[in-house]
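Peer 1: Next comes the sequence, and after it the predicted model I'd like to discuss.
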Amino acid sequence: MRTIQRSTPVSAVLAHGDAAAVVRSIAPEVLDSPMVVELADFPSAAILGLILGDDDPRISQIMEGVAEFEDLSPRPAVEAPIAAAPDYESGAVPRGSARVEASRGAGANRRTEIVLHGPSHGNPFVDVELTVTFRTVGKDITVGGFYDGNGTYRARFLPPSAGRWSFTTTSNARSLDGIHGTISVSESDARGPVRAVDGGHFAYADGTAYVPVGTTAYAWTHQDEALQEQTLRSLAQAPFNKIRMGLFPKSFMFNANEPERFVFPRAEGGGWDTTRFDPEYFAALETRLDQLAALGVEADLILFHPYDRWGFATLGPTADDRYVAYVTRRLAAFPHVWWSMANEYDLLTTKGREDWDRLARLVRSNDPYGHPLSIHNWVEVFDYSVDWATHCSIQSGDYTIGKSIARWKRAWDKPVIVDESGYEGDIDQGWGNLPAEEMVRRFWDATLHGGYLTHGETYYSEDDVLWWSKGGTLQGDSLPRLAFLRQIIDASPTGRLDPLPSDWDFPSGGADGYIVTYYGGHRPRYRDVRIPEGRTATIEVLDTWKMTIEPLPGDHTGQVRVELPARPYIAIRVVLAPES
């Protein structure tokens, strides 16, 4: 018998008469809360935490009391995987007889591909397995191929270096097996994929520092063409170099529209045919990915999320595996792709830790380039000690977010991105009505503690087009201030701001000889600054809201009293002269 657990939907707990009686006897106010209706499909322990408070001991009492009852919530059907057919083509088909095309003009760290024109009978999405091994002196890279409809198979390659690369295909389809060829890869100025480096940072493959200043537009590629184009125009004028976005559409407040295309085609009689994929959906997505690349924006692709009315959150493990493998094979050669296993993983009640481990390892096995990979929480922060997670992707609306970032970095020694810290906007949800001043303050606080923050915007619109989900037009006052922050970061000799030894009350960050101290919402009238003995420095007062830089005349030594304007959001920048 499957018993009620912390992850059991609250609706399933309250639908069980005896379990509901336990809740009523311990915390009767739970039954009167509108959240048990609005969030009925979400995990019971998390909803209890929202209603009663995370530290209320009655949560444990309730969960212990209902644990003896059967969990009657529906579970995804378990279907057997479909193995590639060993006799997909008869022995009469000549081995390696498929026509092959290799892209010309390949460049290092730029996507290229091998296109094979082969068989289309049966269901090649599951009946055919194809891999291609690329070789150059001292290096082999094997990539998984995928079926793209109409008898077309593709194997995409992201060559890490210039030179002559040979390739060999392997397939259960005789016509696709044992094909040999070469591609010539030239040098290029492409920086390559972003990777986690040095415990707490990111860099492109060529070693250039990458500092994420991202935004969120979950369902922007599920909107009409005109709105998608407007989103791209907005991004072109914005300070962002990363965007979080979902492969599945979203069903939530302000998200009632039906997309034109989906990952899967419709099945006969309704539902989805999860044994096939929609090439037109992916072609449209890839066009948008290329447009993001042209803007210098990394695409943080969310593979699963709980805000669903189509059934994509409960496909079952076999369909999940098939989907993850196909998506990874198809998109891993895009240099600017990141993988997010889930947005708010702890709301996906039919997946446990073992499922996330299995799916993440499936991403890893189909992505030979090591793109950034993480998973994102709602309430319960994930344990990022797992070897597959390259960085931490965290939701936390903590006002003192910088101190939390410092703690998480110590715990996991990985880069920390707070991908949700609240949204600048004015809707009726507490998470979606931060003032711009607070959004900017959190960015500075996170940055000087060695972490990264992701922007979001939720200004109400009668047409339900809010940037946080659908994209469109950015209007928030934080945007130019975040561009100003990027200017201060870029001026560092390392292109980053690392945490530096700080006074007890305010954080400092920077690099050797480049020191920025931020005073947040406080409003000091002056601050004493100490220049190291034997050094001289320039000193500037930064107004992070007005975006001004006011230098103190001259060079400075010893202890300097810096007069400040006694208003919030001020910083001081000290730049030491080189040692003679």
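Peer 2: It's in. Numbers count the residues shown, from 1 in each chain.

Peer 1: Every contact and neighbour count from this point should use C-alpha atoms.
Peer 2: OK.

Peer 1: got the end-to-end distance for stretch 336-353?
Peer 2: Counting by C-alpha to C-alpha, to the nearest Å, the length from the leading to the trailing residue of stretch 336-353 is 27 Å.

Peer 1: quick one: that stretch to chain centroid distance?
Peer 2: Once both centres are worked out by C-alpha atoms, centre = their mean, to the nearest Å, stretch 336-353 turns out to sit 10 Å from its chain's centre.

Peer 1: Can you list the residue ranges for helices in the stretch 201-350 of the chain?
Peer 2: Using DSSP state H, counting those that start in this stretch, the helices of the stretch 201-350 of the chain run over residues 225-236, 279-294, 317-331.

Peer 1: this is the comparison structure:
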Amino acid sequence: MKSVEQYKVFSVELEGTAEGNPYVDVTFGARFERADGGDAVDVPGFYKGDGTYGVNFMPGSAGAWNYATHSSDSALNGVQGSFEVTPASGDNHGRVLRARDVLPREAPFSTENDFTFAYEDGTRYLPFGTTCYAWTNQDEELQEQTLETLSHAPFNKIRMCIFPKFYDYNVEDPAMYAFEGSKGAFDHTKFYEPFWENLEKRIAQLDELGIQADIILLHPYDKPEDWGFSRMTKDEDVFYLTYAVRRLAAYKNVWWSLANEWDLLPWKPAEDWDLYARIVMANDPYGHLRSIHNCREIFDHSHPWITHVSWQRCDLQRTAECVVDLRAQYGKPVIVDEAGYEGNINWGWGNLTAEEEVRRFWEGCLRGGYVTHGETFVDRGPKLWWAHGGKLYGDSPERIAFCRSYMESLPSGMDWVPDEIGVIDGTFTWDVTCMADSMGKGTDDVLMYFGFFRPAYREFTGDEGKRYQVDVIDTWNMTVETLPQEFEGAFRIDLPSRQYMMLRVRTVKAE
């Protein structure tokens, strides 16, 4: 009997008719059921070309499973089979979901898990992403180099497109296209199998590296006369989205981004995106995370199909600082998916210093959000990571790795504290970004991030009867110094008058 690990992909492939256009003419799918009468999942299938049909299934539980196909083609209808699902092992934790949908709430109106993510087995997940829009549209050698780079990088999420991207520094035609045909004459009712096989392969390889594939389904950066993918009709969009989701949804590391910079597609009004979201949800039996991304006009993220806020800064200076406002407005996790990129291109969004790139990560994290990296150097290697992949040359990735490691080491209850709340009695925090335990209700573990400010010292007035331990963290030089003495009452912590410093003040004794 065939077997597959829980949360991995089990594929059924059958031979049927190749007459006409099976992408349009033939319906195909399968019902998967646990042999003990438990879970049952209906999974839509897809045509793979040359008379071959497939259906991909992600089993959510271990045990014996059966399946039976259904199709308008008699050769594909009523085919049955069985397979064994072994328990998830190692770092296989299942899908990433909103924590509120995975973890129980401590009280009926608790919001502790509203702004965070977790794997479906309950393991905490903090996204530290990167942007590599068109990496699967490059030649095979460059794709392999990208994977090699990612295997040593700190990123556990990647923003990536299906369609190629035409924009500054990225004007080449791709190695392959999603549709059959050629430039200026693509057939939007037929898909090019080698392209989709490669895309599935790359998503599976990302999964092996522990990286979530945040798949951008539509975007405006097109060659309208040569490609025309951004100008497809509504019916063509629906046809494409249906196929893409049916083909890819069984990969546990998939997220759906309906669009990159949706407002640069003004011929697709907001109600179209609601329709497209319904298409995605109808063809994804696993309920993967869903978002939509802006340029200047922010989409209304209160729409129920949106699971989290995927946001691009609308101000070149104020970026990660907006996490607090977005959380308050939408009540959902916030990812600043474009906070600006380390690099030196001519555009302001792509010539940040590494120091500023890293500062935005810490700022976003301590405000209870998440930030995505990008790199755009024109003079370090032949390709720009942000579009093509390849190699990373900047100074921010290793420091983002330190940020990720530090944030993952904190207690799960740590969250942003509003400026007006003094986290230690008599100590003001209005001029720093502050995080504390228990959603700001406790004061026994406090982080204070100074960002681009550089104080020579900080004064505290401790709670009566408490003693404190203090860590001095240099987020740029990646050091953590635990001061040898304990503090109580009024005390002063000296600092090196450098930017990007942080303090952690923990209660070690309370009488």
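Peer 2: Yes, it's here. For clarity, every value in this text was computed on a predicted model and none was experimentally measured.

Peer 1: Of the helices of the stretch 201-350 of the first structure, give the one that comes closest to residue 490 of the first structure.
Peer 2: Taking C-alpha to C-alpha as the criterion, helix 225-236 is the member of the helices of the stretch 201-350 of the first structure that comes nearest to residue 490 of the first structure, at 18.8 Å.

Peer 1: Show me which residues of that closest one are buried.
Peer 2: The neighbour-count check on helix 225-236 of the first structure (16 or more other C-alpha atoms under 10 Å) flags 227-229, 231-232, 234-236 as buried.

Peer 1: so stretch 394-404 of the second structure aligns onto which residues of the first structure?
Peer 2: Residues 476-486 of the first structure are where stretch 394-404 of the second structure lands when matched by TM-score structural alignment.

Peer 1: circling back to that earlier point, winner for burial among the helices of the stretch 201-350 of the first structure?
Peer 2: Neighbour counts averaged per stretch over the helices of the stretch 201-350 of the first structure are highest for helix 317-331, at a mean of 20; criterion: mean count of other C-alpha atoms under 10 Å.

Peer 1: Report the angle between that one and helix 279-294.
Peer 2: Helix 317-331 of the first structure runs at 50 degrees relative to helix 279-294, counting by axes from the mean of the first three to the mean of the last three C-alpha atoms, to 10 degrees.

Peer 1: Show me the contact partners of helix 317-331 of the first structure.
Peer 2: Applying C-alpha atoms under 8 Å, 6 or more residues apart in numbering, the contact partners of helix 317-331 of the first structure are 78-81, 143-146, 155-156, 274-275, 303, 337, 355, 359, 362-363, 366-367.

Peer 1: Thought residue 43 was touching residue 57 of the second structure, still the case?
Peer 2: Yes: between residue 57 of the second structure and residue 43 a contact is recorded at 6.9 Å, counting by C-alpha atoms under 8 Å.

Peer 1: So for the two, which sits in the more crowded spot?
Peer 2: It is residue 57, of residue 57 of the second structure and residue 43, that has more neighbours when counted by other C-alpha atoms under 10 Å, with 28 against 22.

Peer 1: The first structure: which residue goes with that one?
Peer 2: Under the alignment (TM-score structural alignment), residue 57 of the second structure pairs with residue 157 of the first structure.

Peer 1: ditto for residue 431 of the second structure
Peer 2: Under TM-score structural alignment, residue 431 of the second structure pairs with residue 505 in the first structure.

Peer 1: just checking, that match is part of a strand?
Peer 2: No: the assignment for residue 505 of the first structure (DSSP: H, G, I helix; E, B strand; the rest coil) gives coil, which keeps it out of a strand.

Peer 1: before we move on, the earlier item: looking at the buried residues of helix 225-236 of the first structure, which is nearest residue 467 of the first structure?
Peer 2: Set against residue 467 of the first structure, the nearest of the buried residues of helix 225-236 of the first structure by C-alpha to C-alpha is residue 231 (8.4 Å).

Peer 1: picking that back up, can you list the helices of the stretch 201-350 of the first structure in TSV and add distance to residue 265 of the first structure?
Peer 2: Formatted as TSV, the entries for those read as follows, by distance: least, C-alpha to C-alpha, whole Å:
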stretch	distance to residue 265 of the first structure
helix 225-236	20
helix 279-294	9
helix 317-331	13
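
Peer 1: biggest strand in the first structure by residues?
Peer 2: strand 163-171 (DSSP state E).

Peer 1: And that strand, what's buried?
Peer 2: Residues of strand 163-171 of the first structure classed as buried under the neighbour-count rule (16+ other C-alpha under 10 Å) are 163, 165-171.

Peer 1: what about the counterpart of residue 342 of the first structure in the second structure, how many residues close to it?
Peer 2: Using TM-score structural alignment as the criterion, the counterpart of residue 342 of the first structure in the second structure is residue 259. Neighbouring residues of residue 259 of the second structure were enumerated by other C-alpha under 10 Å; the total is 21.
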